[in-house]
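Trainee: build me a model:
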Amino acid sequence: MQLRYNFRLYPTPGQRQALAKAFGCARVVYNDGLRAREEARAAGLPYISDGELSKRIITQAKKTPQRAWLGEVSAVVLQQALADLNKAYRNFFASLSGKRKGPKAGAPCFRSRKDNRQAIRFTRNARFQITPGGKLRLPKIGDVTVKWSRRLPSEPSSVTVVKDAAGRYFASFVVEAAAEPLPETTTEVGIDLGLAHFAVLSDGRKIGNPRFLRRAERRLRKAQQALSRKAKGSNNRKKAIARVARAHARVADARRDFAHKLSTHIIRENQAVMVEDLAVEGLARTTLAKSVHDAGWAQFVNMLAYKAARYGRTLVKIDRWFPSSKLCSACGAVAGYMPLNVRSWTCPCGAVHDRDVNAAKNILAAGRAERLNACGGTVRPAA
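Mentor: From the prediction side, this is the model:
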């Protein structure tokens, strides 16, 4: 399976200038390719093929005085920028025809030099390498210092150099990682994700919601207020923008670290994990939008998915319309209308339920039934 490993980069001032030049050239090539295809479409001409576009936008453009500076960066960076454009068009066309699943993909749009995030990609053709001294050697940029936090499991097939809104540089390696099955265990767990508690497990354990954004609101508000007082276009405003970006980056990093540690612990502890397939996009349109985004449910579930595949575990997603909260885990009776402020309820059979723990137990039971059906078990009840 393919995995992505991210490491912090510390380029020198000269290397930062070379990276800025590479970011700009990749952006120009992307925009030139998009403009060429848009002009061809407006003129009623056929769609420009990928090979013809590369020849026109890169090979021939380098020979002109207006684009001669494209030769100052690696050609692989320019080719990968056009590859991103071609992929964006393919996704757009597949979305229009209905072949692409998931949210509808829009038409490609022009990239701005004011974007908070800039990125370039080097493939093996660029002959990037990790030096014996532990530095990342990039063509026409040099040997960049890397802060290695772990070893790469295999030789990387590509590396993407990213500059985020906070001005930090990262190297993102794509590597092939073999499966590492963990010793089998008999424990299985159902997880009910929420806001009062981030996760409630079917064994009764409750994981508190860290609320990273809520806890950082005061610091973020002060940084945003300081930004609003700076004159537009001034150097002080640029510094204030960087302070706001760094404050948000700290929140995102803390949330990601929490999700990584919790998902790893759950995957190592259980042979099968059952979660509810929540409609995060729909919940994000309600008054709970800020809290929903702060929780980061989708990020956590995605981590569970790829770690389960890597370590030989099973992840089962339960349908979001399954009445996990209102279904009695003891007798199977379904309660009536139950508003969110009701956190515990009593079933007519006499069982007293904590709403979240009961939901986690029902998710576990539904996940076990789903696994049985997927393995060829009986779907219809016996006569």
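Trainee: only C-alpha atoms for contact and neighbour calcs from this point on.
Mentor: Will do.
Trainee: Ala26: how many residues sit nearby?
Mentor: Using other C-alpha atoms under 10 Å, Ala26 has 28 other residues around it.
Trainee: the helix or strand where it lies - contacts with which helices or strands?
Mentor: Ala26 belongs to helix 13-42 when assigned by DSSP states H and E. In this structure, helix 13-42 makes packing contacts with helix 75-97, strand 118-123, judged by 3 or more C-alpha pairs under 8 Å, 6 or more residues apart in numbering; DSSP states H and E.
Trainee: quick check: angle from the first one to strand 118-123?
Mentor: I take that to be helix 75-97. Using axes from the mean of the first three to the mean of the last three C-alpha atoms, to 10 degrees, the direction of helix 75-97 lies 110 degrees away from that of strand 118-123.
Trainee: name the residues that touch helix 75-97?
Mentor: The set of residues external to helix 75-97 that reach it, using C-alpha atoms under 8 Å, 6 or more residues apart in numbering, is 22, 25-27, 29-30, 33-34, 50, 54, 58, 100-101, 104-108, 120-123, 125-126.
Trainee: tell me which stretches of the stretch 151-300 of the chain form strands.
Mentor: 158-163, 169-176, 188-193, 197-201, 206-208, 272-276 (DSSP state E, counting those that start in this stretch).
Trainee: Ser172 reaches Thr160, doesn't it?
Mentor: Yes. Under the criterion of C-alpha atoms under 8 Å, Ser172 makes contact with Thr160 at 5.0 Å.
Trainee: next up, for comparison:
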Amino acid sequence: MLNLTYEYKLIPTDAQRETLDLWLKICCKVYNFALRERKDWGNSRKCELNSCSIKHEYIISPDTPRPTFARQCKSLAQAKKKSPELKLPHTHVLQQVLRQLEATFVAMWERGHGFPRFKKRMRSIVFPQLNLEVMRRDDGNDEVNLPKIGWVKLHLSRSLPEGFEVKQIRVVKRASGYYAMLTLQLDVDVPQPSPSGHGLGIDLGLGHFLATSDGQLIARPRFFVDGQRKLKLLQRQLKRKNKGSRKSHQLQHRIAKHHEYISNTRKDFHFKTAHQLCDRAGMIFAEDLNLKAMSAGILCKHTLDAGFGQFLSILSHVCLKQDKFFAKVDANGTSQTCPRCQTHTGKKLLSERVHKCPECGYETNRDVAAAQVVLQRGYTAVGHIAVNFGEGK
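Mentor: Down below sits the predicted model:
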């Protein structure tokens, strides 16, 4: 089964924009109410009857079952009789909100994520497969059919691939407007790329964004740091405005648009770098980094600004699209190992940017040496003969 996601800019009318805004507010209320129901049920069963808190305690009947996705969907159907507001959005849209809440609890139980938080606002709604249609007209007014909203204009920047079926549409609200993310599905088996061709190891860092085993060094653009001065000026102006005023909302919108611009710039750089690497190699190996630990260190701002996790995800996607093999290898000791003789060099300071082996005398850039070690470990993992760097030097 092959799944693709195509993103297009929506051009709704004023009435359609008001409808989408109202649906987002209702979905936010449903999400928070369902979360509160689950949280209260859990708090009522935290302690024994003879050891309740002195101040207060949640009291819910012991016969009350645990709120699950199925039970909350039934409660939602009953709540529509009392609250006409819940009848405005499509039923499946509200059910997808409850499914999203269920997914957050599953991620907490199985993958160690944090406890779900209440939402201040919803940023997207999901339309599952409900006669979803995308029509490309000759006059350029392309449209998409959203249930209970009707035909909404969109900018079809690229044609939909033939044979694919639209499974769902996620409408996302951003500072620059509404976007439709179309999930396309085709019942076909896609073979995974096999390891062949020229191998390339990469080492990610903050001195240089990326170093390759071929000796290429790519500088790290400072997306957020460069845009931080403008953000400070806007936020300083916002602090002097009355909360809830028209000027306050205008400044909040400008700040959100600047954050979106920074995010788009970062993603554009990641895609261009990933395509550049795939054009030069048939196999790409990267370190399996502990990104969560890196994001909590003293250099957390610069680590998050670089977006290593997003880049590795994009690189994996581009490699699959171009039929290039991609794999991650163990990251322990890559910068402490000589790629020529495998000696542990024992570098103690990050300021030591030159790799010079005390045993064989191999000398090169520290990040390039780490990338070469990554390539050797990748060759070993796929069963290829590892190259020996620095021969004859």
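Trainee: in the second structure, what residue corresponds to Arg313 of the first structure?
Mentor: Mapped onto the second structure by TM-score structural alignment, Arg313 of the first structure lines up with Lys324.
Trainee: residue in the second structure matching Phe110 of the first structure?
Mentor: Going residue by residue (TM-score structural alignment), Phe110 of the first structure aligns to Phe118.
Trainee: any idea how far its match is from Pro191 of the second structure?
Mentor: Plainly put, Phe118 of the second structure is 41 Å away from Pro191 of the second structure if you go by C-alpha to C-alpha, to the nearest Å.
Trainee: what comes up buried for the helix holding Ala26 of the first structure?
Mentor: 15-16, 18-19, 21-34, 36-37 (16 or more other C-alpha atoms under 10 Å).
Trainee: ok now that helix, how far from the chain's centre?
Mentor: The chain centroid and the centroid of helix 13-42 of the first structure are separated by 24 Å under C-alpha atoms, centre = their mean, to the nearest Å.
Trainee: and the next element down the chain from that helix?
Mentor: Past helix 13-42 of the first structure, further along toward the C-terminus, the next helix or strand under DSSP H and E is helix 50-54.
Trainee: what span of the second structure is that next one aligned with?
Mentor: Taken onto the second structure by TM-score structural alignment, helix 50-54 of the first structure occupies residues 69-73 there.
Trainee: what is the mean deviation of that stretch from its aligned residues in the first structure?
Mentor: When the first structure is overlaid, stretch 69-73 of the second structure sits 2.7 Å from its aligned residues on average, using mean C-alpha distance after the TM-score superposition for the first structure.
Trainee: buried sites along that stretch?
Mentor: Of all the residues in stretch 69-73 of the second structure, those buried under the rule 16+ other C-alpha under 10 Å are 69, 72-73.
Trainee: export those residues to a markdown table and append columns for distance to Tyr261 of the second structure.
Mentor: Output for the buried residues of stretch 69-73 of the second structure, formatted as a markdown table (distance: C-alpha to C-alpha, whole Å):
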| residue | distance to Tyr261 of the second structure |
| --- | --- |
| Phe69 | 37 |
| Gln72 | 38 |
| Cys73 | 38 |
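Trainee: center of the first structure, which residue is that?
Mentor: The C-alpha lying nearest the average C-alpha coordinate of the first structure belongs to Gln299 (C-alpha atoms, centre = their mean; 6.6 Å).
Trainee: how about it, what's its match in the second structure?
Mentor: So Gln299 of the first structure corresponds to Gln310, using TM-score structural alignment.
Trainee: repeat for Lys163 of the first structure
Mentor: Correspondence of Lys163 of the first structure to the second structure, assessed by TM-score structural alignment: Lys173.
Trainee: ok, now which ones touch the closest residue to its match other than its chain neighbours?
Mentor: Nearest in space to Lys173 of the second structure, with sequence neighbours left out and distances taken as C-alpha to C-alpha, 6 or more residues apart in numbering, is Arg123 at 5.3 Å. Each residue near Arg123 of the second structure by C-alpha under 8 Å, 6+ apart is listed here: 24, 172-174.
Trainee: out of the residues you listed, which end up buried?
Mentor: With burial judged by 16+ other C-alpha under 10 Å, the buried subset of the contacts of Arg123 of the second structure is 24, 172-173.
Trainee: out of these, who's nearest Glu287 of the second structure?
Mentor: Within these, the smallest distance to Glu287 of the second structure is 32.6 Å, found for Val172 (C-alpha to C-alpha).
Trainee: that'll do, ta.
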